[in-house]
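> Sequence plus predicted model, see below.
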Amino acid sequence: MLNTFRIISLIEGLSYLILLFIAMPIKYLGENPYPVKIVGMAHGVLFIFFAIALFITISKYKWDKGFGFQLFVYSLIPFGAIVIERKIKSL
């Protein structure tokens, strides 16, 4: 489950970066809202998968709830997936 969580975390983090740094500029600079609709929906679904995987991983490995909350907060910031990966590797 840990490897699954790590993969979901990285994919979700990548979708967030694509949304912020590719789709959003296309929307506002190129005046085309469709990339945000598509990438935004995909990112939303991936974020839900991330949250579920995080909950399952916290339960299975009996991580401290504070550590789980910290990982959740990191998922909300750009490049947070990199920090999450480092935190998990340091365990």
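Happy to help now that I have it.
> Every contact and neighbour count from this point should use C-alpha atoms.
Fine.
> by contact count, what packs against whatever helix or strand M41 lives in?
Applying DSSP states H and E as the criterion places M41 in helix 34-61. Where contact means 3 or more Cα pairs under 8 Å, 6 or more residues apart in numbering; DSSP states H and E, helix 34-61 is packed against helix 2-18, helix 24-29, helix 65-74.
> Now render the ones you listed as CSV, adding distance to A51 and mean neighbour count.
Putting the helices and strands packed on helix 34-61 into CSV (distance: least, Cα to Cα, whole Å; neighbours: other Cα atoms under 10 Å) gives the following:
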stretch, distance to A51, mean neighbour count
helix 2-18, 9, 19
helix 24-29, 23, 15
helix 65-74, 8, 14
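> Can you check which of those helices gets nearest to G80?
helix 65-74 (4.7 Å; Cα to Cα).
> in the helix holding M41, what's buried?
35-36, 39-40, 43, 46-47, 49-51, 53-55, 57-58 (16 or more other Cα atoms under 10 Å).
> tell me the angle of it relative to helix 2-18?
Relative orientation of helix 34-61 and helix 2-18, computed by axes from the mean of the first three to the mean of the last three Cα atoms, to 10 degrees: 160 degrees.
> okay, now the one to match up with it:
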Amino acid sequence: MAPRTLFRTVAFAEAVTWTLLLIGLFLKYVTSTTELGVSIGGGLHGFVFICYVMVSCFTWVNEKWARGTGLLTLVSAVIPYATIPVEKSLDRRGLLSDSWRLTSQSVDPQGLLEKLQAWVLRHPLAAVVTAVVAATAIFSFLLFLGPPDTWFD
């Protein structure tokens, strides 16, 4: 999947899961009908949030974004629906390409992050398994910690 397609897909998924979370919060706190929406919507949103951060960082390395651009993509995940206008802006400015720079053996990766990205792109199956395991481990650890509002009690 091209950087442009991957980033756009995950940015959209992040916005969709914000909707699920907000519906769950509405059902819990406004109608007092159920907490199930927060459990399901919050869990899905948390997992997609982690995936969005990982994809943003991976795309940042590929596109060689300026620090401010990369940080903007990360901050956009925290603000409901902000990933969509950020993605549209990046696409409009030509900052999302249709190919991965480091897939070619003729391109010499510079630095640790590019070397890691080159390995990922040249070994996609192993990389996907590693990424899913990493995202699941992070997600599981956060589930172990419990809801964010209980972290500092």
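Thanks, I have it. Owing to the predicted nature of the structure, the values given are computational and were not obtained by experimental measurement.
> that older thread, which two in the buried residues of helix 34-61 of structure 1 are spaced the farthest apart?
P35 and I58 (33.5 Å).
> ok so, going back, out of the helices and strands packed on helix 34-61 of structure 1, the one nearest I82 of structure 1 is which?
helix 2-18 (7.6 Å).
> so the closest one matches what in structure 2?
Mapping helix 2-18 of structure 1 onto structure 2 (TM-score structural alignment) gives residues 4-20.
> With the flanking residues excluded, which residue is spatially nearest to the residue most central in space within structure 2?
Nearest to the mean C-alpha position of structure 2, by Cα atoms, centre = their mean, lies Y52 at 0.5 Å. Leaving aside its chain neighbours, Y52 of structure 2 sits nearest to V10 (5.7 Å; criterion: Cα to Cα, 6 or more residues apart in numbering).
> residue range for the helix or strand that contains A127 of structure 2 in structure 1?
Assigned by DSSP H and E, A127 of structure 2 belongs to helix 124-145. Against structure 1, there is no aligned range for helix 124-145 of structure 2 (TM-score structural alignment).
> tell me which strands and helices that helix is in contact with?
Using 3+ Cα pairs under 8 Å, 6+ apart, helix 124-145 of structure 2 sits against helix 36-63, helix 111-122.
> Output those helices as a markdown table; include the columns distance to L25 of structure 2.
Shown next, in a markdown table, are these (distance: least, Cα to Cα, whole Å):
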| stretch | distance to L25 of structure 2 |
| --- | --- |
| helix 36-63 | 6 |
| helix 111-122 | 37 |
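> Looking at the ones you listed, spot the one closest to A131 of structure 2.
Short answer: helix 36-63, nearest of these by Cα to Cα, at 8.6 Å.
> Return the mean post-superposition distance for the closest one against structure 1.
Superposed on structure 1, helix 36-63 of structure 2 shows a mean distance of 0.5 Å to its aligned residues (mean Cα distance after the TM-score superposition for structure 1).
> matching residues in structure 1 for that helix?
Taking TM-score structural alignment, helix 36-63 of structure 2 hits residues 34-61 over in structure 1.
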